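1. One predicted model, sequence on top.
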Amino acid sequence: MRVLSWNLWWRFGDWQRRRHAIRTVLAETAPDLCGLQEVWADPDENLAGWLAAELGMHWAWGPTANAQQWQARTGDDSAQFGTALLSRWPLAAVAVEELPAAPGRTVLAATVEAPYARIPFFTAHLAATAYASAARLEQVDRIRELVAARPSDSHPPVVTGDFNAEPDSDEMRALGGDKTAPRTAPGLILMDAWRFADPGDEGLTWNRRNPHVAAAPEPSMRIDYVRVGLRYDLEAGRVESVRLAGTEPVAGVWPSDHFAVVAELREPPT
């Protein structure tokens, strides 16, 4: 099973051309599950719905109730901002929640009705800026609670997102629960899929090689993730490999300011 996480950079830059570049990358990558952040919708269209129709996938949308800060940056008060899930299989029990400590950040959850398992699937977009670690800690605490509240006997949870935090940060250590004592949901381990990558690949998803990032003041970083619950009793969901996608322009257009993370997870034998 192929899982992708990608921040789509909302309606910034040449977003009308970028949407087609995003579609091309997704079509070539052919994920089974997508967790998407910075997804737009307007009165006429939803980017997630359009992508789902183009790719033949199911979809769910989780708008924030606090889109004003994003609208102010583009001068368009008609566009909504949120997270989205795309799935090869139907989605059930869809729920969106505003995350604490910073307005405009959401977590979207659903249960994927795959033929071999019911998969708890999440995507989230955490507070940005280098000084927002305390806010992100509160946010990952809540995400862990939500993941623990949606157990499955047949598949570990899959958590995707732009967490705006590097792997050694307090908030990512707290989210994982394997490198420090978790503040919520003890016993839940959410492994970083990138730990199964080539050790020489830093997996920089916010990369100054991308001209949209080169204009920003931050260095290159790994801030986007696929996280998978650790289950010793299941073959399904074990990480086989991981890589980046969307790392080059498409027909001269960079799809986003972030690169996507793509993880291959084991399916049970048939």
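-> Alright, I've got the coordinates. Keep in mind the model is a prediction, meaning the values are calculated, not measured. Numbers count the residues shown, from 1 in each chain.
2. make it CA atoms for all contacts and neighbour counts henceforth
-> Noted.
3. Verify the contact between residue 245 and residue 259 for me.
-> Yes - with contact defined as Cα atoms under 8 Å, residue 245 counts as touching residue 259 (6.0 Å).
4. Quick check on the two: which one has the bigger neighbour count.
-> The residue with more neighbours, out of residue 245 and residue 259, is residue 259; 26 against 18, by other Cα atoms under 10 Å.
5. What strand or helix carries the residue most central in space within the chain?
-> When the chain is reduced to its mean C-alpha position, the closest residue under Cα atoms, centre = their mean turns out to be residue 161, at 2.6 Å. Assigned by DSSP states H and E, residue 161 belongs to strand 158-162.
6. From the chain's centroid, how far away is the next helix or strand after that strand?
-> Next helix or strand after strand 158-162 toward the C-terminus (DSSP H and E): helix 170-176. Using Cα atoms, centre = their mean, to the nearest Å, we find the averaged C-alpha position of helix 170-176 to lie 16 Å away from the chain's own average C-alpha position.
7. want to compare, so here's the second one:
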Amino acid sequence: MGGGVRDPRPERAVIRVVTWNVLWWFDPQPEARQRGIRSIVADLAPDIVGLQECWASAETTQADAVAEVTGGHAAFVATSLPPVPPEDADRLGMRMGIGLVCRWPITATEAIELPVTHRQVPPVALVASVEHPSGPLSLVVAATEWEPEYADDHRAQTKRLARLIEELARAGRPVMLLADLNADASQVEFAPLAEVASDTWERGGGMTDAVTLSSAVPFAPLEATKQIDRRVDHILTRPALEVERAFLVDRAVDGMYPSDHFPVVADVVLERMP
């Protein structure tokens, strides 16, 4: 028998990844929506959650609140799109940002500014290193421009995210992008990312007619004609990874949709890294 030491890391692991634009503390009924978000997260039992339009107060963040449900670790960076509206009593001191919740330790985070020419404050992408038992992962959580008149910024931001994926992949570890890209796979803004990463929705057999920003939600932003009734929220990987299943959650909780976006879920297979 050989005298080598057995590698304790699992050869194959299935992890549940979720991305969700959770509509900050916007109306309607933000407190009721928080209960719905926690309920759906509890039902999904995810390993990794990327949150866009994530709130933060002086005391805590929405990422921390979700981590209490999953039993994981949390990270938050500001700022994010859309711009925070003028403060009122219900939103005093609340910030808009990007959140990450992970079952495994988050060993490093960085806020990467995305390019802007029209807005005063650039949105950021959250880049994180995660210590998974199969080997380290690089995660990127982001939200991009959506206004049609700012389409040049929208394209520049998805191009920057594509470059970021390529840069992170040079370390030889899997990279995942969890993002509200405000574009579906057929739109020009998605093209730079399609060149460098794989869509877990397609690999996991997600429904071809699925939409993540649905006009069926009573408070859906119908004015967002470029995004409405499209699958604009995505989980992308580099390299292309096996995906056992991809689906979304399009149900209300106690009569209230938790957000105007539906969460996207992918059960991704990780192989042990050399």
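-> Cool, the structure landed. Owing to the predicted nature of the structure, the values given are computational and were not obtained by experimental measurement.
8. quick one on the thing from earlier: need the counterpart of the residue nearest to the centre of structure 1 in structure 2.
-> In the superposition onto structure 2, residue 161 of structure 1 corresponds to residue 179 when matched by TM-score structural alignment.
9. For that match, give me its contacts.
-> Shown here is residue 179 of structure 2, whose contacts under the criterion Cα atoms under 8 Å, 6 or more residues apart in numbering are 19-20, 50, 52, 140-143, 233-235.
10. those strands in the stretch 51-200 of structure 1, which residues are they?
-> When secondary structure is read from DSSP state E, counting those that start in this stretch, the stretch 51-200 of structure 1 shows strands at 58-63, 80-87, 91-98, 106-114, 117-125, 158-162, 190-192.
11. mean per-residue distance, the second one to structure 2?
-> Which is strand 80-87 of structure 1. After superposition onto structure 2, the mean distance of strand 80-87 of structure 1 to its aligned counterpart is 0.5 Å, using mean Cα distance after the TM-score superposition for structure 1.
12. Could you give the residue range in structure 2 aligned to that strand?
-> Counting by TM-score structural alignment, strand 80-87 of structure 1 pairs with residues 95-102 of structure 2.
13. And the contacts of the matching stretch?
-> Counting contacts by Cα under 8 Å, 6+ apart, the residues touching stretch 95-102 of structure 2 from outside are 24, 47-57, 62-64, 66-67, 72-84, 124-126, 130, 141-143.
14. quick one: what's aligned to residue 76 of structure 2 in structure 1?
-> Checking with TM-score structural alignment, residue 76 of structure 2 has residue 61 as its match.
15. Number of residues surrounding the nearest residue to that match once chain neighbours are set aside?
-> Once its chain neighbours are removed from consideration, residue 61 of structure 1 has its nearest residue in residue 84; the separation is 4.5 Å (Cα to Cα, 6 or more residues apart in numbering). Counted with other Cα under 10 Å, the burial measure for residue 84 of structure 1 works out to 27 neighbours.
16. Next: residue 16 of structure 2.
-> Other residues within reach of residue 16 of structure 2, judged by other Cα under 10 Å, total 19.
17. That one contacts residue 50, doesn't it?
-> No - Residue 16 of structure 2 sits out of contact with residue 50 when judged by Cα under 8 Å, with a separation of 11.5 Å.
18. Contact partners for residue 77 of structure 1?
-> Contacts of residue 77 of structure 1 were listed using Cα under 8 Å, 6+ apart, and they are 68, 71.
19. how far away is it from residue 142 of structure 1?
-> With the distance defined as Cα to Cα, to the nearest Å, residue 77 of structure 1 ends up 29 Å from residue 142 of structure 1.
20. Likewise for residue 258 of structure 1?
-> Counting by Cα to Cα - residue 258 of structure 1 and residue 142 of structure 1 are separated by 24 Å.
21. what about the two, which has more around it?
-> Neighbour count, other Cα under 10 Å: between residue 258 of structure 1 and residue 142, residue 258 has more, with 26 against 20.
22. Tell me which residue of structure 2 lines up with that one.
-> Structural alignment (TM-score structural alignment) places residue 258 of structure 1 against residue 261 in structure 2.
23. Distance of that match relative to residue 101 of structure 2?
-> Residue 261 of structure 2 sits at a distance of 18 Å from residue 101 of structure 2 (criterion: Cα to Cα).
24. got it, and residue 220 of structure 2?
-> On the measure of Cα to Cα, residue 220 of structure 2 and residue 101 of structure 2 end up 26 Å apart.
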